[in-house]
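S.K.: Please find the sequence and the predicted model below.
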Amino acid sequence: MPEKKGLELVHTELKRDTWLFPNISIHTPQEAVKAIADLLENMDREMVVVLHTTTKGRVISAAICSVGTMNEALVDPAGIFRTALLAGANNIFLFHNHPSGDCIPSNMDVLITKRVASAGDLMGIALLDHLIIGEGGRYFSFEEEAPQYLAPVSEKHRMNDGDSVQDDILAKVERAWERRERLRRETVEELLSLIKDGDTFYDPGWSREAMAPRNPVTGTVYKGSNRLILMLAAKKYAYRDPRWMTYKNLSGLGYHVKKGEHPKILEKWTFAEQRKLLDQNGMPVLDPRGRQIYEEVPLEKPLYRTFQVYNGEQIEGLPPYQKLSEKPGELEKKVDALIESSECTILETAQEEAFYQRGCDTIYLPLRSAFHGLEAFASTAAHEMIHSTGHPSRLNRAFGKWPAFGSPDDLYCMEELRAELGSLFLMNDLEIPLKPREKRSSAAYMDQYIRGLREHPNVLFRVAADAGRAADYLLERFEKIMKLEKKEDLLPEPQVRHRKEMYPAKKGRIL
């Protein structure tokens, strides 16, 4: 019988090897890095690994797609998606390591990310992130730092389980919110661990310099919740350096992170985006030099993302921070200018309590001589002045109530927390040394807002934002007063003339 010739019927199948980790789900870059870091972190050559996941983030399998040399590895999109298709994956995470230890993406890394994202768009398998693993737990996430290179999946495509792309986008949003909630709960617990037995925030252990965090490269002064996060980190690790930088900032200056150091995660909200300005015909609008003009367009929903920063004391070789010395008599000038800058009346009287009365818009303070130092007086005044910014004629906040017989309500407790944080911000912005306030926080509302923050962590971040606005409001008026005083100091001394020369004697006038 003659041998039959023609096409042979073949098939491919997925060969399953050893499991690297138990059944897990991935929703954030940090979770993705934790899952794969042990495999890639100590490799002496570049390796490309892909994780296959479902739309809900459950990891189906992992595949090693390439093993290269010390500084490169061949990345073939076909090889990446071959195992993804066989595994029935809806999404993938792409990883590769840099044996040099840094995790800054190269131009080729960016190009590969765009190619893989485009290929996934055609096949209906989304590239959720491309992560570069460095040394000592460092990593670079395209989703966090450069999401524009992760091309969105076309709405024409559907995932293998029938879920729409819109559902997948919503899942991403949910993961972002979960990441935010986890970060905020950690911050709340760090804060509450420092507040015990009704103590105020004015602990001598706080470093005045580190309480005013900023980025020396970009000039950014961290505000609101980010400021609170960095202040807590400075307190926890006894940092005296107010400088905080991203890995890109410090590596651009030629510095490296000390081995074993970990970054702090901060929040960033984007409320608008830059778009090309087009004319009625859809053509680009150019300036006189022929450059594209952009317009700022508000987003329907603000974008939330996180980024990482390192303190100056975590950076190898960074010159130590030089603290500026204070001039003699500077403290007195600052305290006087602070009191003078108040929009409401401040009365210093012989009494024990310090309080703000909203009805008559007046602050009542004990005499300065009753305080243990001018710093303690300033911190008490700052606390009450933060309260005064809530007046309807200023920032208009709800104060809440504390009945004569009963407990303070939630609004009252949050206003007290707002004043605590706001005065702490203000004192550090004014560079006035921190000393405990004479009026200690009442255990009644301390216990209540501690309990409230544990139940609703987001409240702390709203309060911190309000406290930052209140401190900035007072700081702006303070700076105006200080500028006026400086101008007066710079004015030339008036030429002294004899009184008789200035006012000649006239009949009937007594000199």
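M.R.: Looks like it came in fine. Nothing here was measured: the structure is a model prediction, and the numbers come from that model.
S.K.: alpha carbons only for contacts and neighbour counts from here, please
M.R.: Noted.
S.K.: what about the residue nearest the centre of the chain, distance to residue 469?
M.R.: Centroid-nearest residue in the chain, with CA atoms, centre = their mean: residue 266, separated by 3.0 Å. Taking CA to CA, to the nearest Å as the criterion, residue 266 is separated from residue 469 by 18 Å.
S.K.: Equivalent analysis for residue 317, please.
M.R.: If you measure residue 317 against residue 469 using CA to CA, the figure is 36 Å.
S.K.: Which elements pack onto whichever strand or helix holds residue 423?
M.R.: Here residue 423 sits within helix 410-429, counting by DSSP states H and E. In this structure, helix 410-429 makes packing contacts with helix 374-388, helix 443-455, helix 458-490, judged by 3 or more CA pairs under 8 Å, 6 or more residues apart in numbering; DSSP states H and E.
S.K.: tilt between the longest one and helix 410-429?
M.R.: If you take axes from the mean of the first three to the mean of the last three CA atoms, to 10 degrees, helix 458-490 sits at 40 degrees to helix 410-429.
S.K.: ranges for the helices of the stretch 251-400 of the chain?
M.R.: For the stretch 251-400 of the chain, applying DSSP state H, counting those that start in this stretch gives helices covering 330-340, 374-388.
S.K.: closest to residue 239 out of those?
M.R.: With respect to residue 239, and counting by CA to CA, the nearest of the helices of the stretch 251-400 of the chain is helix 374-388 at 22.2 Å.
S.K.: Distance from the chain centre to that closest one, please.
M.R.: Put simply, helix 374-388 sits 27 Å off its chain's centre (CA atoms, centre = their mean, to the nearest Å).
S.K.: will you turn the helices and strands packed on helix 410-429 into a markdown table that also has mean neighbour count and distance to residue 350?
M.R.: Rendered in a markdown table, the data for these read as follows (neighbours: other CA atoms under 10 Å; distance: least, CA to CA, whole Å):
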| stretch | mean neighbour count | distance to residue 350 |
| --- | --- | --- |
| helix 374-388 | 25 | 14 |
| helix 443-455 | 17 | 25 |
| helix 458-490 | 17 | 26 |
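S.K.: Doesn't residue 200 lie inside a helix?
M.R.: No - Residue 200 sits outside any helix when classified using DSSP: H, G, I helix; E, B strand; the rest coil, being coil.
S.K.: That one touches residue 441, doesn't it?
M.R.: Yes - Residue 200 is in contact with residue 441 according to CA atoms under 8 Å; the separation is 6.1 Å.
S.K.: higher neighbour count, those two?
M.R.: Ranked by neighbour count (other CA atoms under 10 Å), residue 200 and residue 441 place residue 200 first, with 21 against 17.
S.K.: also this one, for the comparison:
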Amino acid sequence: MSCFKKQNGDASARRDHYQEITDRIVAALETGVAPWRKPWDPDKAGGPLSPINAATGRRYRGINVVLLGMSQFSFASGDPRFCSYKQAKEKGWQVRKGERGTTVIFYKQLHVEDRAAPADAEDRTRRIPLLRAYTVFNASQIDGIAPFIPPTVEEAPWRRFDAADVILRNSKAVVRIGGDRAFYSPATDHIQLPPEHAFRSPAGLAAVQIHELTHWSGASHRLNRDLTGGFASPTYAKEELVADIASCLVNSELGLPTDIENHASYVASWLDHLKDDKREIFQAAAAAQKAADYCLAFHPDFAESELDQPTDHESDDTATLAEAA
């Protein structure tokens, strides 16, 4: 069972955050908006479009990217930084009075003695996933924080115009050109793309390349997702949900469009799944983050930057969150 604590830490609260978050996402989908897609103009935002923690420099991941993307402040001023009230205070910043924040979810493991373990067991420790909800604020809501300066292309070379080509080339995925549809075929393990002139822009082509590559990542000898569903089947819709979120995560890092068109039936199917299972969006976000990580690792500059990512004792690992319900 999940255990949550109120933000002030005085008492535990058994709020169902899984249901609350699912309800918010369902409400957004019912308006025809997939909330993991960028609600901002990348030409105005500039810089890295994925949210980062202003105090630690860590990238938010998975379900928290979706949640922060739903914030009315999310990148409205071109600033992708968020942090908690406590973190802001520790930095000497001040969240302005009356500002409303956005809820994010974090996890850590609580280690307790496993009294049911055999007396001669080497490990008598039981690990309990502890989920915690925090309120964070966008930098535009905080006084005293330095202005955000987007990194240059030299500092973030994975945001160059050819990033998608680099990733696709290094992945060794088989790509065939022709026809009027873009898709990944599990049976032949190849990506099919229309010719370049069929796309409105090079960025549009790159975004579709990444979307199909996220499907490619799910093959049994890669991340092993269920790709057996026929068109319009529940399994097919689940995979489209994962790929839709994953491609948005990758494209946001690369500075590419994320508004790839989806068939209306996908959204209807997603709604059915989310309404039936409050953990579905967490599981989809977990699978999407794995797919995004898998694809981004094919860009050597991004892979190297990940080695420099700071860590702490808490994580917003959606794979763990999905399993911890």
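M.R.: It's in. Nothing here was measured: the structure is a model prediction, and the numbers come from that model.
S.K.: TM-score, when you put one on top of the other?
M.R.: With the length set by TM-score structural alignment, normalised by the length of structure 2, the two chains reach a TM-score of 0.77; 289 aligned residues with a CA RMSD of 3.3 Å.
S.K.: returning to that earlier point: could I get the helices of the stretch 251-400 of structure 1 in CSV, plus columns for distance to residue 187 of structure 1?
M.R.: Formatted as CSV, the entries for the helices of the stretch 251-400 of structure 1 read as follows, by distance: least, CA to CA, whole Å:
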stretch, distance to residue 187 of structure 1
helix 330-340, 31
helix 374-388, 23
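S.K.: Figure out which of the ones you listed is closest to residue 272 of structure 1.
M.R.: With respect to residue 272 of structure 1, and counting by CA to CA, the nearest of those is helix 374-388 at 30.0 Å.
S.K.: Report the aligned residue range of structure 2 for the closest one.
M.R.: The counterpart of helix 374-388 of structure 1 in structure 2, counting by TM-score structural alignment, spans residues 202-216.
S.K.: By how much does the matching stretch deviate from structure 1 on average?
M.R.: Overlaying structure 1 shows stretch 202-216 of structure 2 at a mean distance of 0.6 Å from the equivalent residues (mean CA distance after the TM-score superposition for structure 1).
S.K.: what range in structure 2 does the helix holding residue 423 of structure 1 sit on?
M.R.: Going by TM-score structural alignment: helix 410-429 of structure 1 matches residues 234-253.
S.K.: Tell me how far that stretch lies from the chain's centre.
M.R.: How far stretch 234-253 of structure 2 lies from its chain's middle: 10 Å, per CA atoms, centre = their mean.
S.K.: how about the strands in the stretch 1-150 of structure 2?
M.R.: Taking DSSP state E, counting those that start in this stretch as the criterion, the stretch 1-150 of structure 2 contains strands spanning 52-53, 81-84, 94-95, 102-113, 125-138, 142-143.
S.K.: thinking again about what came up before, to residue 205 of structure 1, which of the helices of the stretch 251-400 of structure 1 lies closest?
M.R.: The minimum distance between residue 205 of structure 1 and the helices of the stretch 251-400 of structure 1 falls on helix 374-388, with 15.2 Å, by CA to CA.
S.K.: residue ranges of the helices in the stretch 101-250 of structure 1, please?
M.R.: Taking DSSP H, counting those that start in this stretch as the test, the helices found in the stretch 101-250 of structure 1 are 107-123, 142-145, 165-194, 224-237, 247-252.
S.K.: out of those, nearest to residue 48 of structure 1?
M.R.: Counting by CA to CA, residue 48 of structure 1 lies closest to helix 107-123 out of the helices of the stretch 101-250 of structure 1; the figure is 11.4 Å.
S.K.: buried ones in that closest one?
M.R.: By neighbour count with 16 or more other CA atoms under 10 Å, helix 107-123 of structure 1 contains the buried residues 109, 112-121, 123.
S.K.: Residue 174 of structure 2: how many residues sit nearby?
M.R.: Residue 174 of structure 2 has 14 neighbouring residues, counting by other CA under 10 Å.
S.K.: Trace it over to structure 1, please.
M.R.: Across the two structures, residue 174 of structure 2 finds its equivalent in residue 345 of structure 1, going by TM-score structural alignment.
S.K.: Determine the number of other residues adjacent to the closest residue to that match other than its chain neighbours.
M.R.: Once flanking residues are discounted, residue 345 of structure 1 sits nearest to residue 362: 4.8 Å by CA to CA, 6 or more residues apart in numbering. Other residues within reach of residue 362 of structure 1 by the criterion other CA under 10 Å amount to 19.
S.K.: which residue lines up with residue 362 of structure 1 in structure 2?
M.R.: Using TM-score structural alignment, residue 362 of structure 1 pairs with residue 190 in structure 2.
S.K.: Check the contact between that match and residue 171; I expect there is one.
M.R.: No - taking contacts as CA under 8 Å, residue 190 of structure 2 lies outside contact range of residue 171: 11.8 Å.
S.K.: Not counting its neighbours along the chain, what's nearest residue 240 of structure 2?
M.R.: Closest residue in space to residue 240 of structure 2, ignoring its immediate chain neighbours: residue 266 at 7.4 Å, by CA to CA, 6+ apart.
S.K.: Can you tell me how far residue 174 of structure 2 is from residue 186 of structure 2?
M.R.: From residue 174 of structure 2 over to residue 186 of structure 2 (counting by CA to CA), the distance is 12 Å.
S.K.: Equivalent analysis for residue 197 of structure 2, please.
M.R.: Residue 197 of structure 2 is 26 Å from residue 186 of structure 2, by CA to CA.
S.K.: Look at these two and report which has more neighbours.
M.R.: Neighbour count, other CA under 10 Å: between residue 197 of structure 2 and residue 186, residue 186 has more, with 15 against 9.
S.K.: Does the more buried one touch residue 226 like I think?
M.R.: No - in this structure, residue 186 of structure 2 is not within contact of residue 226 by CA under 8 Å, at 10.1 Å.
S.K.: Ok, which of the helices of the stretch 251-400 of structure 1 comes nearest residue 304 of structure 1?
M.R.: Between residue 304 of structure 1 and the helices of the stretch 251-400 of structure 1, the tightest spacing by CA to CA is seen for helix 374-388, at 28.6 Å.
S.K.: contact partners of the closest one?
M.R.: With contact meaning CA atoms under 8 Å, 6 or more residues apart in numbering, helix 374-388 of structure 1 is reached by 331-332, 335, 339, 342, 344, 354-356, 358, 361, 363, 365, 368, 371, 415, 418-420, 422-424, 426-427, 432-439, 467, 470-471, 474.
S.K.: No further questions, thank you.
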